[in-house]
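1. coords below, sequence missing:
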């Protein structure tokens, strides 16, 4: 969500490539604090693939063409408590978002998207002629004012798009607010699209049902990427009312040819036995929060970061007092300390960074040490960004 006229990388995806290139170019180790999921469970994935492929192909190996692997569809329907016709598989959650945009909006149509928010909500429709307008997520928990959204709805508004858990803050939207938004969408005859890729991090008591259960006007999008670290499978899905999903399925039948039968068959195995993958995720969240929470509170006490930690998940979005240009800070931090954090500019909030903290303990400790040292040094230089290589001063393990 960089503003027109800025000369930095146009999208978050482009910035990621730029930052990784900078990290590879420097000598010494680099630590990525921009990761937005738990680490990939490689050994679990290896075991799952081996079991699916030998001595014979698993019965879950079935064509994904025409809406998804049938076993995945059945298991997702059971998990969400809906009919199979209310579920459609896609190539990742981004594929689901793109399909819903193309199904329910056309050139010139108005779409409301949250800010701060993930820039993909706009970039996937950048060349399709949609007219995007933002609504604010505010306060320490990045809540939403339904009345403010109601004032922005126009005759050509087709959908409201938000994330829950919120990306980039990791905050769970209050259930009463989400219910108000669902009712608003239903009354106005528009779609409320809720990206729930982080949703399963929240406890069942805090998030008892998916947003799609609240109204026929709500459609949920999710995947195996963020909660289990299984982005390699590119298994996403849409859950909604039968008419909404039928419309998306009709378009998918015309344009979707890339869904992988192989990766979605592995996804079927994951969904059939999610417990070890969930344990992997829970382990990294618990281990990382034991390290990250004290670091965050100490940094906040020193006035070096500000904000509220989310209750669940693997990301947070603090502000950095005294550092208004976090894009420049992020580049400087990679060059001098080998630590990568995501600039708030790509989420519509300069002066913030998104931190992904689910890493191996040693990596996380090294990355947080480098980030803390970098914030202090950058502020001491008046946010000018000219100074020594911080990794040489012990900010990172070699």
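-> Received it, and whenever you're ready, just let me know what you need. Every value quoted in this text rests on a predicted model; they were computed, and no experiment measured them. Residues are numbered from 1 along each chain as shown.
2. switch to C-alpha atoms for all contacts and neighbour counts from now on
-> Noted.
3. quick one, helices of this protein?
-> Secondary structure of the chain by DSSP state H: the helices cover 12-25, 42-53, 70-80, 92-104, 120-123, 146-152, 175-188, 225-228, 242-255, 261-272, 275-301, 326-337, 361-380.
4. Out of those helices, flag the one nearest residue 200.
-> Checking the helices of the chain against residue 200 by Cα to Cα gives helix 225-228 as the closest, at 6.5 Å.
5. neighbours around residue 325, how many?
-> Neighbours of residue 325 under the rule other Cα atoms under 10 Å: 17.
6. How about residue 263?
-> Quick note: residue 263 (other Cα under 10 Å) scores 18 neighbours.
7. residues contacting it?
-> 232, 233, 234, 235 (Cα atoms under 8 Å, 6 or more residues apart in numbering).
8. how about 6 Å then?
-> Residue 263 is in contact with residue 233, counting by Cα atoms under 6 Å, 6 or more residues apart in numbering.
9. Also the one 5 residues further on?
-> Residue 268 makes contact with residue 72 under the criterion Cα under 6 Å, 6+ apart.
10. Quick check: closest non-adjacent residue to residue 30.
-> residue 338 (4.4 Å; Cα to Cα, 6 or more residues apart in numbering).
11. Just confirm the one you found contacts residue 26, I think it does.
-> No: Residue 338 is beyond contact range of residue 26, at 7.6 Å (criterion: Cα atoms under 6 Å).
12. Quick check on these two: which one has the bigger neighbour count.
-> Between residue 338 and residue 26, residue 338 has the larger neighbour count (other Cα under 10 Å), namely 29 against 14.
13. Let me know the distance separating that one from residue 222.
-> Per Cα to Cα, to the nearest Å, residue 338 is found 32 Å from residue 222.
14. just residue 328 next, same as before
-> Residue 328 is 32 Å from residue 222, by Cα to Cα.
15. same deal with residue 40?
-> 17 Å.
16. Do I have it right that residue 193 meets residue 217?
-> No: between residue 193 and residue 217 there is no contact under Cα under 6 Å: 8.6 Å.
17. returning to that earlier point: neighbour count for residue 40 and residue 222, which is higher?
-> Neighbours were counted for residue 40 and for residue 222 using other Cα under 10 Å; residue 222 has more, 26 against 18.
18. and the comparison structure, right after this:
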């Protein structure tokens, strides 16, 4: 292996390989059932593949417009208007991205400058803080209270400062499965009123909300929408995480700044796949039925663990189920996750990795976006622990 002679002053000295890569590799090495990384083990609808293939065969294989093909942006605008009563201009206020992670990084790079503070809620999804630090910002941590993972808006008020440039919210929340309610959006609007704070709202699981509850999108709150970049993901909605296609919504002034960065760190996104998604979106039942589809999987998986020693926490949205394991082991959660993968044959994610300084409530995260046979096989192993 070649060794570089360059001395590197790392921008991210504390960052190594993500826990998702680590646990998926360990699962593969051990032959374990992988309930760690958040991707389905089942195919998407063949009609989506057919639509993308038609676009390829029709010669739509060259660069699309930087902001995304007009057909897809129009489809997104229609969906958002129908669901949230929000009117976004497809030409100036919607941009198609190479997945949600790129969208989040681009938004942070566009608005956060050296020395700016960005408030995040922990447990915090792992891509936020490295992006903040890469552009010279500083993460400030608000706490989602265990075990319900609800925000404390008074605490957030105490964290605001003249240096606060951005607040990142995530609902439905990864990893906890908690939701922000309408009152939460009102609290956030009141706290940011009269400021220049940008809200970055990660809503990639927007269609996976359970028990008849309506997703509270920032797009549906006019005051917040005026200061927000809203992120969503077709990968989560249509079971195509490997396609890496998402989108952002934002007022024209915000989107103009977003696109200044987007055009140079991505430029644009796969043309035929964009067109395939645009065609597929014509049938709204394909995203409107997602909540019932995943609620059935949630109930099936929870039933598998009903007679286990895991204590299941509430799951109001997303396709993740948290569980406390204190009746099984007193190991730290990372060690417990390694043990469970190696000795029991089920890979999970330790929730402490989402916490600043690794605060550990002895909780692990399962992904139930799997076939029932996979969940049943995992359940059999977990009930034996």
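-> The structure has been received and is ready for your questions. No experiment lies behind these values; they were computed from the predicted model shown.
19. How alike are these chains, TM-score-wise?
-> The TM-score (TM-score structural alignment, normalised by the length of structure 2) is 0.83; 356 aligned residues with a Cα RMSD of 2.7 Å.
20. corresponding residue for residue 19 of structure 2 in structure 1?
-> Aligned counterpart of residue 19 of structure 2 in structure 1: residue 15 (TM-score structural alignment).
21. Can you tell me what residue 126 of structure 2 aligns to in structure 1?
-> That one, residue 126 of structure 2, aligns with residue 119 by TM-score structural alignment.
22. give me the number of residues near its match?
-> 22.
23. Likewise for residue 72 of structure 2?
-> Around residue 72 of structure 2 there are 24 residues (other Cα under 10 Å).
24. ok, so what distance separates the residue nearest to it when sequence neighbours are not counted from residue 42 of structure 2?
-> The shortest distance from residue 72 of structure 2 to any non-neighbouring residue, by Cα to Cα, 6+ apart, is to residue 278 (4.5 Å). From residue 278 of structure 2 over to residue 42 of structure 2 the distance is 22 Å, taken as Cα to Cα.
25. cool, residue 207 of structure 2 as well?
-> Applying Cα to Cα, the value for residue 207 of structure 2 to residue 42 of structure 2 is 18 Å.
26. ditto for residue 279 of structure 2
-> 21 Å.
27. And for residue 29 of structure 2?
-> 21 Å.
28. Contact partners for residue 319 of structure 2?
-> Counted by Cα under 6 Å, 6+ apart, residue 319 of structure 2 has contacts 367, 368, 369.
29. switch to 10 Å and redo it
-> 38-40, 172-177, 205, 208-209, 236, 291, 294-295, 297-298, 366-370 (Cα atoms under 10 Å, 6 or more residues apart in numbering).
30. What's residue 162 of structure 1 aligned with over in structure 2?
-> Match for residue 162 of structure 1 (TM-score structural alignment): residue 169.
31. Mutual contacts of residue 193 and residue 217 of structure 1, please.
-> Going by Cα under 10 Å, 6+ apart, residues that sit against residue 193 of structure 1 and also against residue 217 are 159, 182, 185, 211, 240.
32. can you count the residues close to the residue lying closest to the first one once chain neighbours are set aside?
-> Across the structure, with Cα to Cα, 6+ apart as the measure, the residue nearest residue 159 of structure 1 apart from its sequence neighbours is residue 191 (4.5 Å). The number of residues packed near residue 191 of structure 1 is 24, by other Cα under 10 Å.
33. and what of residue 55 of structure 1?
-> Around residue 55 of structure 1 there are 8 residues (other Cα under 10 Å).
34. any idea how far it is from residue 273 of structure 1?
-> Taken as Cα to Cα, the span from residue 55 of structure 1 to residue 273 of structure 1 is 19 Å.
35. cool, and residue 182 of structure 1?
-> 32 Å.
36. Ok, residue 317 of structure 1 next?
-> 33 Å.
37. quick one: which of those two has more around it?
-> residue 317 (27 against 12).
38. Give me the aligned partner of that one over in structure 2.
-> Under TM-score structural alignment, residue 317 of structure 1 pairs with residue 322 in structure 2.
39. hmm, back to that, the match of residue 126 of structure 2 contacts residue 163, doesn't it?
-> No: in this structure residue 119 of structure 1 lies outside contact range of residue 163 using Cα atoms under 10 Å: 11.6 Å.
40. Which neighbours do the two have in common?
-> Contact criterion Cα under 10 Å, 6+ apart; residues shared by residue 119 of structure 1 and residue 163: residue 113.
41. Chain neighbours aside, what residue packs nearest to the match of residue 19 of structure 2?
-> residue 9 (5.5 Å).
42. Identify the residue of structure 2 aligned to residue 243 of structure 1.
-> That one, residue 243 of structure 1, aligns with residue 253 by TM-score structural alignment.
43. what about its match, how many neighbours?
-> Neighbours of residue 253 of structure 2 (other Cα under 10 Å): 12.
44. How about the one 4 residues further on?
-> Neighbours of residue 257 of structure 2 under the rule other Cα under 10 Å: 15.
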